[in-house]
Structures are given as structure tokens and as C-alpha cells.
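S.K.: The sequence isn't on hand, but the structure is:
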């Protein structure tokens, strides 16, 4: 079968190519550039822990060496600290990394993949699709025609793929503008990020009175100054003055610390959302599908979630044909577009409150501390503005199940990363088993962590659960964990390949497990009917065996 064509060699396109290759799907990335990214210290991204785990799993590289994890975060208004956060193991810091270093790690990993290749200096200028595949043409020194099974547009805000498919891209232009500088210097907060609103010193030129300082490795900082609405020219002289005024104000003694200016720029934020993310065998992801970034939110984070969501669905369609998995591919738009739309809506609703100089802001109740907390959530990827979306209303959600119970993770949300015992008896993190195209079935079994797997793998509920997992309509891996937030002993979790919870069941219920797996794959099974391929008697014999001994029982109760 023809490879998947990915247009665009930014972080999203490269991540998608790696994710597909790891699931044995060949792909070619069309890169209109020369195959490397020029260093831009002022162009950085902030990524939450789960997205970092995705990238490290795909690249095999600990990205923390190239980026910086902050020790804390502080919010200030004038001279007063309004909020302080200290990061630790229970509340991990996000990763701040220069985008060219992230892209370099992805390119290096992709170069080691035999199923993937990057075609440099290949700019898309035409594409055609028919029921059996896609044909694309690129211009450049090696202009040619390419044949693919699917084509994914990861080619940024001015996406050629989106335009060739005549997909509308409505939204708002220039929602925010920031003057940006990367510099090497020493600040009073050596390893903490800072949001400073209404600083007590006067700044030259137009200013909206908000500065963000975020540290990088080797004493480098990225500073952002929010600009007022309009198209005022930001000159190099103005930026240098801003740097000096800010460093002097933060020094506390009236002096300007020494600094080395590395890079500058103006970052303009747009809010847009493509009307459609799929047209037959052509799909969109990343900035080609959506633009966001006001109030500290991160657009790249959402693009990487697009790639993670799409990869396992596209891999199934590639290996088994689009027919049985057409609904699965459709769910990509339904899930991801809804999640991004919710974040855009939240940001647009908060903008008048947080950025308005009067009007609504003067009438809305709530102290400035609440406004600063809302902005902090956007910067740190949490809360109303920043938290990743859940797929609660996904078309892949199973129907109501008799054995379904509530745990600390709601269906459709990302599962908590816990230690699990794999099938070979090794202890690994749950996130380490994601991205392989397999469903994960996790049994909560207190006591198993202190015993070797051979002592409990054939005891109690394990044989029956193993049989139910083997009978599922798709490849699945059985894992065991000592505990999971909000889950009691013998709880069985069904997890999608991208780490979102499908359902939690009270004990071993083969029929419910099978029905939930069918739904997660975009298929439907009539309630009460015996699913084709399900274990014999499953529909009627799926009673809970939560009271059985063995795995999940105390060690003294082992068979």
C-alpha cells in the first residue's frame, strides 16, 4: 500500500511521521525547506508533562537536557507578588524549549526510522484524490509527483493543503501582539518563570503593561512584552529600551545588569479554526487546522495532541482498509476540533475581562488575583484556559455499561501515569506503553507489586481477564497496577492507544470490555447482542468477579 504523505516538516508533521512509523506505517514528509531549522532563541514553546512524555517516547531523547524545567512560577502586580507556585513530583513543571532544538531532535529520530523519509526542497503545489489514494505534485529542484494512501496537511497557518481543498479558515486576526527578546543575563529569579502585570516603572513606547519572563538553559531568558492593539512599529531601539527598563526594574537597586541580546521579534497571535479537518483521504493537523495562543496558551501543544490522536486511527485504516475504520477517521475531527474550539471559546470569553481597559472589566466581579490566576493557568497548561481537552462526548464513547464505575479519571480524559507491571514482568510507566497502536487493559491489583509476576499471573481473576483481552476485536496489552486514583481493587481500565480512558469496569466483565473496545474502534454493537468474535457466553456471563482471590487480593489470599 502507498505511504502516507505528510506536508510540512514542523514539530507536528515530524511527530506524526514518527508516530506512524512506530506503528509500521510508511510515510514521506514533504519539507519545502533545506532540511534544517535556523536557530531562533526567541522562538520557544512551553509543553506540559504529558506532551513531553509523548515526544520523549517517540524520539528516545530526554528533552530536559535541551530545555528547561522551571523550579517555580510567580505572578506579580506592580511590586506585590500575587501568586507563587513551586513545582515538584506531584505537580511537575512544564518544559520550556527552543523550537529549533525540538525540531532537531525529531529530525534526528526520524532519520533513524527505515519506514520514514524527508523530501527536502519539495513544496506542494497540486493534489488530487480518488477513492484509492492521493496524488501530490511538488515543485523545486526535484519537482515530482508523489503517490500516497492519505495526505496530512501540517503546513502551518498559510496551509497550501487547506487552500487546495477549499476549506474555510474563519476567526480573528491579531488577537494579541507581543514584542519578544531572548537574552543571556542574571535575574533575581534564576530558575522561576514570572508574569508581571502593571510594573511600577514607566516603559518607553506603546505598552499594555504586562511582561512575561521565562528561563531557558545556560542563563538565557525569553521576555515578552504585551503590546496594545494596533499596528505600532516595534523598532530595534524600542526593544533595546524595553530590555534595559525591564532589567533595571527587576534588579531592585536601580542598576541595569549586564546582558547579551541574542534574538528579537514580534509575535502576533491569531485565533482561527478550520471548518473541516477531513476531506476524504486528506486531513489537517496543527496550525493548518487551528490557531490559538492568546493569554499564554500554547498552539503547538494542541498540534501535538492532533498528531497523537490521529496516528493510531490512521494506522488502523492504513493496515486494514478505510472502510471498517471510516468512522474512526471521522472521530479525529469530532474529538480534536471540539477540544480546540472549547479552548478558543474560553480564551475569547476571557479576553475582554483580562485585556479590556474599561467597559466589561469594570463591571465583572473578582479581584486582580483571580485574573492573574486565570492567566497563569493559560501559561502553565492547566485550568479553564490551559488544560487539555477531554473527549467526553466522543463518537467513540461506549454505550452505558452495567459494570461501568467512576474512577479519578473521567471517560475521555487522559489517564494518570502510574507504575504498571508489563506482560514480561518488568515495571514500567503506563505512558511508556502508549503509542504502539494497541488498546491497554489495566487491572488494579493491590499487593501484586511486592510479588513476582509468576506468583499471581495464573491465579484468581487473571486467567479469565487474560482470555477476555485475547478475545477483544483489536490487539490489546494486559497490564497490572498496584493502585490507580479513585479506583478500588479489581477495577479494570480500558485505555486507548493515545492514553484516553474508554471506560472503567467493576471487575472482569468480558461482554462490557468487548463492547467498550468495539466502540473505541468506531464500531457499534447492539445492546444485549452477542458481539461477533466475543468469548462464548460473554453477553450473558459477564458478571463481576471482584470478590475472587488472586491478582488484586492481598498476598496472603493468593491461590
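M.R.: Nice, I can see it. Worth saying up front: this structure is predicted, and the values here are computed from it rather than measured.
S.K.: all contacts plus neighbour counts: C-alpha atoms, from now on.
M.R.: Will do.
S.K.: Endpoints of stretch 441-451, how far apart?
M.R.: 20 Å (CA to CA, to the nearest Å).
S.K.: Give me the distance from it to the chain's centre.
M.R.: 28 Å (CA atoms, centre = their mean, to the nearest Å).
S.K.: what does that stretch rub up against?
M.R.: Contacts to stretch 441-451, defined as CA atoms under 8 Å, 6 or more residues apart in numbering, come from residues 421, 456, 469, 476-484, 487-495, 551-555.
S.K.: quick one: contacts for residue 125?
M.R.: For residue 125, the contact set (CA under 8 Å, 6+ apart) comprises 136, 137, 138, 139, 160.
S.K.: In strands, which of those fall?
M.R.: Those of those mapping onto strands are 136, 137, 138, 139, per DSSP state E.
S.K.: Tell me the one of those nearest residue 534?
M.R.: Of all the ones in strands among the contacts of residue 125, residue 136 has the smallest distance to residue 534: 41.9 Å, by CA to CA.
S.K.: So the closest one sits against residue 126, correct?
M.R.: Yes. The pair residue 136 and residue 126 passes the contact test of CA atoms under 8 Å, sitting 5.7 Å apart.
S.K.: Mind checking which of those two has more residues around it?
M.R.: Set side by side, residue 136 and residue 126 show more neighbours around residue 136, with 18 against 14, by other CA atoms under 10 Å.
S.K.: before we go on, here's another structure to hold up against the first:
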């Protein structure tokens, strides 16, 4: 079968190709650039816990070597500190265990370089530099893409994914509209090396008392005493010259430190936040992901974070189709799930922006308004709430019909599972999220006391033989795991988890027929008659 064609070799395109490779799917990555990444210290990205863990699973070494996890979050207003949160940024106990609540801050060129290095070591990925797409054709069996450049040629693939940014050529070739709002926010940026009073902590200062502070300034740490500073600018009209930006730097450092400390200015810039959402994310065998599908970023939200979630969501679905045959329900679910999640983000930001950025006396006088605004901004920057938390696919077309034995646990159906320690049938201990992204669903049995079982005999203990037989009979590959405990789950609870880590359903005990039906729905299959159940269900 032909490879998947990925257009664009930024973080989203590379993450998608690596995710496909982990699931045994080859890809061709068409890179418009020469293959290098120009260092721009002022261009950085913040990864939430789930996307940082995804990067580590994909072999991106730079997230540990060149990224910084925040140790705390401070929110200041005028001359006072109004909120402080401690974030646990201690070394993770396993290679892919993310620190809950601690975002990771990394230069974008370093992230891209780490992903390029990982892709270069993967035989299933072919990256083609200086290849600009100018034609895309589809038929019943695949897609054909033409590129121009030093080696202009035609490429044949099973599917194509446009990860080629805000000005996406793929989106334009597909005739997909990209409506939205322009210049939602503007920011001046400076990256510098200096000693600030809060090493390792991110700081958001609202209405700072110095002359050039503006409405808001944010400081986010990087390794080696490097900081990125962002000043919120008026939406229109203010020209940021090098002199005015240096004045902002000096005034801000003096306001925080009492005097202007020594500093090295590494890079500066101005960027504008746009909010846009493509009308469609799928056109037959072609898809959009990342900035090609959506633009967001106001109030501390992170567009790249969402682009990486696009890649994780789409990769396992393409892999299922590539290996096991077409499912329109499965492929359609990518747009249904991800577009709805981004639409919710944009809607929440648009609702909050008038109160947060509108100014006026009413905003100041409303009781508790300032505290509510602080919470909204904290959510956006830390990846919480409607502005930042990982999405819940509660109304997914892949959700199974309710079964009598389904029960509620601490994770809602459609939400990302909590990372817990698990044991595989071969006795290997790992973290649950270490097992994600391999093209298999996960079936997790909650069995207190697992840690003291003799691993030579545990597969024959208790419910394990029956559950193992049920898992082997599922309509798509699945891996059986056991955990000592899971939040909100009683002993003998069985969790069915999608390959991207979202919970499908939870069952009270081993219910082979209901487990089969849920797994079939989660792979986009037709709800076929339940298989014969040769023995009674076990609680």
C-alpha cells in the first residue's frame, strides 16, 4: 500500500509522520524548506503535559535537553502578587512521565530539530526537502501530489495531510474556506538572558506600575537563565521600534528587580494572534492539521499544542485504515472530534476577550471580576479549563452505546486517561501513557495487590485468563494491562482506552460481549451482532 503524504515539515507534520511510523505506516514528508531550521530565540512554544509526553514518546530528545518545566506560576496586579501556584517540575520517574500541571517551554527551532533527528532515524519516513506542492488529485484508491523544485515529480500516496501552516497550499487546492478574525491580540516579544527574582517560575503581571508596562507583561523561563518576555500591545496603531522595545525591557526589569540588572538581549519580535477555523478538515482522502486547519493563541492558549493533538488523533485512525481497511466513520471522526474541540477553545476565548481586554469602569467595579479574569488567564497559560485542558470527546461518533455493565470512574468517557503505573502480561512495569501511540487499544484491569503477585503465574490468576481471552478476540489489536489502582475505580473494573489515550468505556468486571461492542464502535466499525458468549460474565 502507498505511504501517507504529509505536506509540511514543521512540528505537526513531523509529529504526524513519527506517530504513523510507530504504528507501522510509511510516510513521505514534503518539505518546502531546504531542511534546516533557523534559530529564533524569540520564537518559543509551551507544551502542556500531554503533548510534552507525546514528544518524548516520539523520540524528541530536545524536550528534555533544551526545554524548561515551570516550577511555579505567579500572577501579579499592579504592585501586588495576587496568586502563586507551585508546580512540581521534579525529574520524571519514567522516561515519558509528564509532570502534572507543569508546562514545558522550549524554543520552536529546538523542538523541530529534535523531531527532525528522530524522523531521520526512522526508516519508514522519507523527508524530501525543497518540495513545494502545486497540484493534488484524488481517486478511489489514493492521492497524487505534484511538487516543484530541484527534483519536480509526482508522488503517490494512500492519503494526504496538509500540515503546511496558516497559508496552507493543500487547503487552497482543496477549496476549503478559512474564516475567522484577524489581529485578535498583538504582542511585542524579547528573549534575553538575565537573573530575575523568580528562577524557573512563569510570571503574568497585569497593569504593571511602570510607564511602558502596558496592560500586561508575561515572563516565561527557558534553561540557563534565559527568559521570553511578552508585552500585550493595543490591537492597532502602536509601532514597536527597536528603541521602544529596549525601553520596555529596561523598565520591566527595573520594575521587577528594583534596578535594571545586567542582561543580554538575544532576540526580539512582534507577533499577531489570529483566530480562524477551516470549514472542513477532511476532503475524501485529504486532511488538514495544525495551523492549516486552525489558528488560535489569545489569552495564553497554544496553537501548536492543539496541532500536536491533531496529529495524535489522526495518526491512529489513518493507521487503522492503512492496516485494516477503510472506515468512513473512523476517518470522519477526526474532523468531528478535533474541529469541535478547537471551536470550543475559540468560543471560550471570544467570550472572555471583551471582559478581559475591553477596559472601562464596569470591568473594574464588578465584585470579584478581577479574580475571575485572573482565573481565566491562569487557565489559558497553564492548560486548564475551557481554554487549555486536553479535550473530552464526549459526543464522538466512536462512542459506544451504553451497556448495562458500564460504570463511571474518575475519568469521563471520551476524556484522556490518568497516567498510572501498569504491568504488562510479560511482567514489564511501565506508565500507562508509555503504551499509547502504538496503534493498539489498551484494556486495563484494576486489580489491587498486583505488585505482590508472582509474575510467573499471574496470567492464570483470578479474572486474567477470561479477560485475556476476551482481549484476544477483539475486532482490532489491543494490549492487556493491569494496574493496582485507578482514580474512582473499584477492584475488577475494566477500562477500554483508545490508542490516543482517551477512555472509551469502563465496565464492572469482565464482560466479553460488551467489551467487544465498545471496541468495535471505537474503531469505527458497524455495530455487528455481539459474538457468542460461551461462559457467563464474571463480576
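M.R.: Sure, I can see it. Computed from a predicted model, the values in this text were never measured in an experiment.
S.K.: Report the TM-score for the pair.
M.R.: TM-score for the superposed chains, counting by TM-score structural alignment, normalised by the length of structure 2: 0.96, backed by 530 aligned residues with a CA RMSD of 1.4 Å.
S.K.: Give me the neighbour count for the residue nearest to residue 4 of structure 1 when sequence neighbours are not counted.
M.R.: Using CA to CA, 6 or more residues apart in numbering and skipping residues adjacent in sequence, the residue nearest residue 4 of structure 1 is residue 27, 4.5 Å away. If you count neighbours by other CA under 10 Å, residue 27 of structure 1 ends up with 25.
S.K.: ok, residue 27 of structure 1 to residue 315 of structure 1 distance?
M.R.: Taking CA to CA, one finds residue 27 of structure 1 at 11 Å from residue 315 of structure 1.
S.K.: Regarding structure 2, what is its longest helix?
M.R.: helix 328-357 (DSSP state H).
S.K.: so where in structure 1 does it end up aligned?
M.R.: Per TM-score structural alignment, the counterpart of helix 328-357 of structure 2 in structure 1 is residues 326-355.
S.K.: mean shift between that stretch and structure 2?
M.R.: When structure 2 is superposed, stretch 326-355 of structure 1 averages 0.5 Å from its matched positions, counting by mean CA distance after the TM-score superposition for structure 1.
S.K.: buried ones in that stretch?
M.R.: Buried residues in stretch 326-355 of structure 1, defined by neighbour count with 16 or more other CA atoms under 10 Å: 326-344, 347-348, 350, 353-355.
S.K.: contacts for stretch 151-170 of structure 1?
M.R.: If you take CA under 8 Å, 6+ apart as the criterion, stretch 151-170 of structure 1 is touched by 4-10, 12-13, 124-127, 134, 272-276, 279, 281-291.
S.K.: Which members of the residues you listed are positioned in helices?
M.R.: Counting by DSSP H, the part of the contacts of stretch 151-170 of structure 1 found in helices is 12, 13.
S.K.: Could you identify the buried members of the contacts of stretch 151-170 of structure 1?
M.R.: 4-10, 12-13, 124, 127, 134, 272-274, 276, 281-291.
S.K.: Can you pick out the ones from those that are in strands?
M.R.: 4-7, 124, 127, 134, 272-273, 282-284, 290-291.
S.K.: May I see those organised as a markdown table, with distance to residue 225 of structure 1 added?
M.R.: Shown next, in a markdown table, are those (distance: CA to CA, whole Å):
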| residue | distance to residue 225 of structure 1 |
| --- | --- |
| 4 | 41 |
| 5 | 39 |
| 6 | 35 |
| 7 | 33 |
| 124 | 36 |
| 127 | 41 |
| 134 | 45 |
| 272 | 23 |
| 273 | 26 |
| 282 | 39 |
| 283 | 36 |
| 284 | 32 |
| 290 | 24 |
| 291 | 20 |
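S.K.: ok, these vs residue 197 of structure 1, which is closest?
M.R.: For these, the nearest to residue 197 of structure 1 is residue 291 (25.0 Å; CA to CA).
S.K.: Please pull up the equivalent of that closest one in structure 2.
M.R.: Taking TM-score structural alignment, the alignment pairs residue 291 of structure 1 with residue 295 from structure 2.
S.K.: How much space separates its match from residue 167 of structure 2?
M.R.: Going from residue 295 of structure 2 to residue 167 of structure 2 by CA to CA gives 11 Å.
S.K.: can you check residue 34 of structure 2 too?
M.R.: Computed as CA to CA, the residue 34 of structure 2 to residue 167 of structure 2 distance reads 18 Å.
S.K.: Pull out the buried residues from the ones in strands among the contacts of residue 125 of structure 1.
M.R.: Using 16+ other CA under 10 Å as the burial test, those include 136, 137, 138 as buried.
S.K.: List the contacts of the aligned residue in structure 2 for the first one.
M.R.: I take that to be residue 136 of structure 1. Aligned counterpart of residue 136 of structure 1 in structure 2: residue 145 (TM-score structural alignment). By CA under 8 Å, 6+ apart, the residues touching residue 145 of structure 2 are 133, 134, 135, 136, 137, 154, 155, 156.
S.K.: Disregarding flanking residues, what is the spatial nearest neighbour of the fifth one?
M.R.: In this structure, residue 137 of structure 2 finds its nearest non-sequential neighbour in residue 144, 5.1 Å apart by CA to CA, 6+ apart.
S.K.: show me what contacts that neighbour?
M.R.: With CA under 8 Å, 6+ apart, residue 144 of structure 2 has these contacts: 136, 137, 138, 154, 155, 156, 157.
S.K.: all strands of the stretch 51-200 of structure 2, in order?
M.R.: Taking DSSP state E, counting those that start in this stretch as the criterion, the stretch 51-200 of structure 2 carries its strands at 68-69, 72-77, 80-86, 104-107, 125-128, 132-139, 142-148, 153-157, 160-162, 180-193.
S.K.: okay, the fourth one sits on what stretch of structure 1?
M.R.: Mapped onto structure 1 with TM-score structural alignment as the criterion, strand 104-107 of structure 2 occupies residues 95-98.
S.K.: what sits up against the matching stretch?
M.R.: 40-49, 52, 64, 66-70, 214-216.
S.K.: Filter these down to just the buried residues.
M.R.: 40-48, 52, 66-70, 214-216.
S.K.: Among those residues, name the ones in helices.
M.R.: Under the assignment DSSP H, those contribute residue 52 to helices.
S.K.: The spatially closest residue to residue 61 of structure 2 that is not a sequence neighbour: neighbouring residues, count only.
M.R.: Leaving aside its sequence neighbours, residue 61 of structure 2 sits nearest to residue 114 (CA to CA, 6+ apart; 5.8 Å). The tally of other residues near residue 114 of structure 2 (other CA under 10 Å) stands at 24.
S.K.: what do you get for residue 498 of structure 2?
M.R.: Using other CA under 10 Å, residue 498 of structure 2 is surrounded by 26 other residues.
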